[in-house]
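Novice: Below are the sequence and a predicted model; questions follow.
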Amino acid sequence: EMSVLAKAHGYVVGCAPAQSYFDCRCLQMGSQTRAGEGVPFPECEFSYSLTLAPYETSWHPEFLHQGRNCYAYLVGKFGYETFDWISIQLYETNSHAEWATTSAAGAKQQTVKEYLDDLAADFEKGYCIRVPDSGEVLEVRIPRDRLVWGFSFGRHAAGKFLVQNFAASLPDADGFRGAVFWNVEIDGTGLETDDKSDPDKFLHMARELAKLFGRIRIERSMA
């Protein structure tokens, strides 16, 4: 409700959930698609808990720090129009994105570009969640013009989804809201490389992302 009021008073409102908090891929097991005005909406799992194991049961079942669409509830309840941008933090530890783009996925493994292409399409088509205490069935979607990709920084971000070649890995940036990464204070510092002798080889994520999106706004976020 605070986001709704802020939007109504002219503020820019954003939302930055970890991927498991807003996941269009955690399909409800055994469920059928729900018809909404002739369009089938897949149903995804929902929970208020933030102490769940990853959706893929063989993927770090000991890691009890994920959720199931708790942020999707806000968009389903109040509409995506409430938020100017929604950043999906693909760098969440043991994220679904990491699973899908590594050998852990087996025959289902995808390249980063394939995965992000499909993920964007699924968010745009939408899905539904069922809220257990109220019985509400909420339809959720993120249009491309509000979707922001959230990345981790550099190869030393061990155990997290990592993109090293944005030009080859990202879908066509046209139509997307943009991208963010954690965090700008270490951009271009050489933190990601063991060889500090050649600054020209340091990773500059803001610069590389700007080449793809054509515009970029750099902001410092204080935790």
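Specialist: That came through fine. Since the model is a prediction, treat every value here as computed from it, not as a measurement. Numbering: from 1, shown residues only.
Novice: from here on, contacts and neighbour counts on C-alpha atoms
Specialist: Noted.
Novice: Look through the protein and tell me its longest helix.
Specialist: Using DSSP state H, we find that the single longest helix of the chain is helix 112-125.
Novice: tell me which residues of it are tucked away?
Specialist: Neighbour counts over helix 112-125 (16 or more other CA atoms under 10 Å) mark Val112, Lys113, Tyr115, Leu116, Leu119, Ala120, Asp122, Phe123, Glu124, Lys125 as buried.
Novice: sec struct for the most centrally placed residue in the chain, please.
Specialist: Central residue of the chain (CA atoms, centre = their mean): Ile88, 2.2 Å from the mean position. Recorded secondary structure, Ile88: strand (DSSP: H, G, I helix; E, B strand; the rest coil).
Novice: who are the neighbours in contact with it?
Specialist: By CA atoms under 8 Å, 6 or more residues apart in numbering, Ile88 lies in contact with Ala16, Pro17, Ala18, Gln19, Phe22, Leu147, Val148, Trp149, Gly150.
Novice: who touches the fourth one in this structure?
Specialist: The contact partners of Gln19, by CA under 8 Å, 6+ apart, come to Ile88, Gln89, Leu90, Tyr91, Glu92, Ser95, His96.
Novice: Tell me how many other residues crowd the fifth one.
Specialist: In terms of burial, Glu92 registers 23 neighbours under the definition other CA atoms under 10 Å.
Novice: What residues does it make contact with?
Specialist: By CA under 8 Å, 6+ apart, the contact list for Glu92 reads Ala18, Gln19, Ser20, Lys160, Phe161.
Novice: second one coming, line it up with the first:
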Amino acid sequence: MESILQAVFSTLGSKTGDMAALAASNVIDLPFLFKSSQLKQHDYIVSLVPPQSYFDFQTSQFSTYIYFPPGDPWHQNFTYAGRNVYAYWLAKYGTTNVDQPGHDKKSKSVPTFDFVDVQFYEGYSRSGYALDVQNMTFADYFVNVYLQNISQNSWEVNFSENSSLPDQIINLSIAEKLVVGFAVTKLNKKVTYISPEQIAEAWNVLESSGMATPRGLMFWNMKLEPDDTNDPSNMANAFNEILHTRENSEKFRPNCV
């Protein structure tokens, strides 16, 4: 039986083991995520959870260095952004050969990563710049900028700048692989809060456009009180209403839409 354990890899927030070694050198060790293929061979559900700049549809730049300023012209003294390093792992380790049940033990190629969860709550992110500086609505940014780039199959990453991989277009199925992550509240001054109302509006615009909708939504995190309300499941209820996940669940309250 397939394990329901989700193996999540993040280059931020860890102070022990392999991640401490990576942080000490200021670069990502590219073979590190080969471990994800090993997990997949043992029936784990495996995801990538990159901050937006580490998996950035809006640029072709690539580097293993992890202390860049933001890609947009703001807060250039904040040097904690990446340049598509997670895209390398999708390109390099995107499929894994796994043995099939039976006497012949035939193997088949399966996607290594079950989904890619992009953190819009990265500090001084692309989405934050669009909303706070360019004064775009989240719906306009999400549909006409962010998803438009990847849906047109036009995201080429220049891996040769800092690796042995050739430059190539990254193919990512929005409907099957992309999960978009939001902060459950305004975590700090570096994070642009995107509310359930804004997300619902963007989803409606996306559905009306005829473009593919992402596989899902997530938020960080359940321990935080969302949206300054007394309802600890407010964001979860909102996402359920947006995605039509459970028909009989508590409705997203009218004053939140």
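Specialist: Now that the structure is in, tell me what you want to look at. Model, not experiment: these values are computed from the prediction.
Novice: Out of the contacts of Glu92 of structure 1, give me the one that has the most neighbours.
Specialist: Taking other CA under 10 Å as the neighbour criterion, Ser20 ranks highest of the contacts of Glu92 of structure 1 with 31 neighbours.
Novice: The contacts of Ile88 of structure 1: which two are farthest apart?
Specialist: Ala18 and Leu147 (13.5 Å; CA to CA).
Novice: in structure 1, which spans are helices?
Specialist: 2-8, 70-78, 96-100, 112-125, 166-169, 205-213.
Novice: Can you tell me which of those is most buried?
Specialist: helix 96-100 (a mean of 22; mean count of other CA atoms under 10 Å).
Novice: Which part of structure 2 matches it?
Specialist: Aligned by TM-score structural alignment, helix 96-100 of structure 1 falls on residues 126-130 of structure 2.
Novice: what does that stretch rub up against?
Specialist: By CA under 8 Å, 6+ apart, the residues outside stretch 126-130 of structure 2 that reach it are Gln52, Ser53, Pro70, Gly71, Asp72, Trp74, Phe120, Met136, Phe138, Tyr141, Val191, Thr192.
Novice: Looking at those residues, spot the one nearest Phe159 of structure 2.
Specialist: Nearest to Phe159 of structure 2 out of those is Ser53 (CA to CA; 15.1 Å).
Novice: Quick one: map the closest one onto structure 1.
Specialist: So, by TM-score structural alignment, Ser53 of structure 2 is matched to Ser20.
Novice: Equivalent analysis for Val191 of structure 2, please.
Specialist: In structure 1, the residue matched to Val191 of structure 2 (TM-score structural alignment) is Lys160.
Novice: need the contact list for its match.
Specialist: Counting by CA under 8 Å, 6+ apart, Lys160 of structure 1 touches Tyr91, Glu92, Thr93, Asn94, Ser95, Glu98, Ser152.
Novice: pretty sure the first one contacts Gly154?
Specialist: So the one you mean is Tyr91 of structure 1. No: Tyr91 of structure 1 lies out of contact with Gly154 (CA atoms under 8 Å); the separation is 11.1 Å.
Novice: Now list whatever residues contact both of these two.
Specialist: Leu162.
Novice: So these two - more neighbours on which side?
Specialist: It is Tyr91, of Tyr91 of structure 1 and Gly154, that has more neighbours when counted by other CA under 10 Å, with 25 against 22.
Novice: Can you give me the distance of the more buried one to Pro143 of structure 1?
Specialist: 21 Å (CA to CA, to the nearest Å).
Novice: what does Glu92 of structure 1 give?
Specialist: 22 Å.
Novice: for Gly214 of structure 1, same thing?
Specialist: Separation of Gly214 of structure 1 from Pro143 of structure 1 (CA to CA): 19 Å.
Novice: Ok, Ser58 of structure 1 next?
Specialist: 31 Å.
Novice: same check, this time on Ala35 of structure 1
Specialist: Using CA to CA, Ala35 of structure 1 is found at 20 Å from Pro143 of structure 1.
Novice: neighbour count winner among the two?
Specialist: More crowded of Ala35 of structure 1 and Pro143, by other CA under 10 Å: Pro143, with 20 against 10.
Novice: and the more buried one, what pairs with it in structure 2?
Specialist: Taking TM-score structural alignment, Pro143 of structure 1 has Ser173 as its aligned residue in structure 2.
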